[in-house]
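[1] This is a predicted model, with the sequence first.
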Amino acid sequence: MKMMKQFISSVLVLGVCLTPLTVPLMVQPSWAQSQNSQIEKLNQLIEQAIQQGQQGQEARQAIETWQQILAIARQLKEKKSEALALNYIGLNYDSLSQPQEALKYYNQALPIMRSAGDRRGEAATLNNIGAAYNSISQPQEALKYFNQALPITQSAGDRKGEAATLSNIGLAYNSISQPQEALKYFNQALPILRQVGNRRGEATTLNNIGLAY
C-alpha cells in the first residue's frame, strides 16, 4: 500500500507518481531595490528546484538547491518560502529512505505554516509528518497527525488534500490490523478522487480497498 504525501503548493504525491498542480507563490519584489537581486535569485532557485523534481533528478542535488533557497528565505525573512523549502527538503530525504531526517525538516516547517496562517500548507505538512511516522512503523503516532490534518483540509475546502488524508488514515489503520476501519476511510476518499478527476489516486485507492478486503 502506498502512503500519500503532499508537496506544499506545488504538487501532490499519490502513490509513487507526481501530479503537477500549481507553481508555488513566488516572492513579490516589494522589498527595497538593494534586495531585489536576492528576491530574483530566490525565485530562480525555486523554479530550478521544481524543475529538478519534475525531471526526476537525484534527490541529493535537489536538497542542495532547496538548502540554498532556505538560506535566502531566512535572510529575507520570507516565511512561506522558508516553509516550502523545509517541506521539500523533507520530501527529498523521504525519497532517500531517510524518514528520521525528513521529520527534522517537517517539524521545523509546521510552526511556520501555522504562524503564517497557511491552512493548506499546515495540513500538507501534518500529512507529511504522519507519512514519515508510518514509514518507521509508528502508525499510532501517524494517526495523531493525519487526524489533525483532516478537519483542516475539510474547512479549507481542499478536496485533493482531504482525499489524501482520508487515504493516509486508512493506510495507518490497515497497518495496525484494523482493515474494517481502514475501509471506512478508503471509501470516503474514493468518490472525492473521482470528483476531482484524479485517476491515478483513484486507482491507488481501489487497490488499497482490494488489499484491505
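    Received, thanks. None of the values given here were measured: they were computed from a predicted structure.
[2] Going by C-alpha atoms from here, please, whenever you check contacts or count neighbours.
    Will do.
[3] quick one: the strands in this protein?
    Secondary structure of the chain (DSSP state E): strands at 5-6, 11-14, 17-20.
[4] Of those strands, which stretch is the most buried?
    strand 5-6 (a mean of 28; mean count of other C-alpha atoms under 10 Å).
[5] Name the residues that touch it?
    The contact list for strand 5-6 (C-alpha atoms under 8 Å, 6 or more residues apart in numbering) reads Leu12, Val13, Leu14, Ala124, Thr125, Asn127, Asn128, Ala131, Gly161, Ala164.
[6] Could you rerun that using 7 Å?
    For strand 5-6, the external contacting residues (C-alpha atoms under 7 Å, 6 or more residues apart in numbering) are Leu12, Val13, Leu14, Ala124, Asn127, Asn128, Ala131.
[7] swap in stretch 205-213?
    So stretch 205-213 is contacted by Met1, Pro179, Leu183, Phe186, Leu190 (C-alpha under 7 Å, 6+ apart).
[8] also this one, for the comparison:
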Amino acid sequence: MRTFFCSLLPKKEELTPFTTQGEVLEKYGQGVNDQGQVVGMCRPMSNAYLDLLLKGKKPKDYLADDKKFLALSIEEENRELESGESDVDHFAFKENNIPHFDLTIEKNDLTEKTLTDLLEENNHLLITYPQPSADHEIYLGRKNQGRCRFFDANIKGGERKGGCDKLIAEVIDVMKSQYVEEDKPFRVGMGRSG
C-alpha cells in the first residue's frame, strides 16, 4: 500500500490578475513611501507595458499575475532612476533603441482627431497629463489597421484592446475626466516599431 503525502508538496501559488496600480501597490505593501506619501507607478507601469510590446512579448501574460507585473514595473523604475536620463517618461523607447519624438499639446487640442492623426504616423504613444497630485501616464498604441490597445494603470485590469475609434474615444473620456489644469498642456512621446 502506498501513502501519498500531498500536504507536504508545495502548493502552487494562486495567481491574481492586475486590477489597478492603487490596489496592487496596497496589496503588496508598496502603496506608501517612507515619508507616508501615496506612491504612484503609472509611469514605470506604462513603460513596462510598452517595453514588453517592443520586445515581442504579450503584456496579458504579465497582467494575468499582478505580482509579476508589479515586480517588472519596479525593475523598470529602478532602471529609469539608475540611467540618469532626463526623459524617463519615455524610457522604454530609449531602452529599446526606438527613435521617438516628444510633442507638447494644448488641452483644447485633446480630440479624437489629434490622437488618430498621431497614431497614423506612430504606432506607440506614451501620454502624460496633469492630475491633482502628480502627472499621470498612459499608453495608446496601434496593433494593426483599425485595431488598437490602451493601457492605464488606473483602470480595472489595466489593458483594453479593440477598434481604434472606440479606444481613442475611451482615452479622451478618461483623460478629460481626470485632467485638472486647464492651462497646462499634455505631453506625448511617440515612436514607431516594426
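    Arrived safely, thanks for sending. Every value quoted in this text rests on a predicted model; they were computed, and no experiment measured them.
[9] TM-score for the pair, please.
    Remark: TM-score between the superposed chains equals 0.26 [TM-score structural alignment, normalised by the length of the second structure]; 97 aligned residues with a C-alpha RMSD of 6.0 Å.
[10] Can you pick out the most distant pair from the contacts of stretch 205-213 of the first structure?
    Pro179 and Leu190 (15.9 Å; C-alpha to C-alpha).
[11] which one of the two has more residues nearby?
    Neighbours were counted for Pro179 of the first structure and for Leu190 using other C-alpha atoms under 10 Å; Leu190 has more, 22 against 18.
[12] rewinding a little: closest one to Tyr105 of the first structure among the strands of the first structure?
    Among the strands of the first structure, if distance is taken as C-alpha to C-alpha, the winner is strand 5-6, at 14.1 Å.
[13] for the lengthiest helix in the second structure, packing partners?
    The longest helix of the second structure (DSSP state H) is helix 66-83. Judged by 3 or more C-alpha pairs under 7 Å, 6 or more residues apart in numbering; DSSP states H and E, helix 66-83 of the second structure is in contact with helix 42-54, helix 59-63.
[14] Please report how far the nearest residue to Gln6 of the first structure once chain neighbours are set aside lies from Asn174 of the first structure.
    Ranked by C-alpha to C-alpha, 6 or more residues apart in numbering and with sequence neighbours excluded, the top spatial neighbour of Gln6 of the first structure is Leu12, at 4.5 Å. Distance of Leu12 of the first structure to Asn174 of the first structure, given as C-alpha to C-alpha, to the nearest Å: 22 Å.
[15] How about the contacts made by the residue nearest to Gln6 of the first structure?
    Shown in contact with Leu12 of the first structure (C-alpha under 7 Å, 6+ apart): Lys5, Gln6, Leu18, Thr19.
[16] ok, now with 8 Å
    By C-alpha under 8 Å, 6+ apart, the contact set of Leu12 of the first structure is Lys5, Gln6, Leu18, Thr19, Pro20, Leu21.
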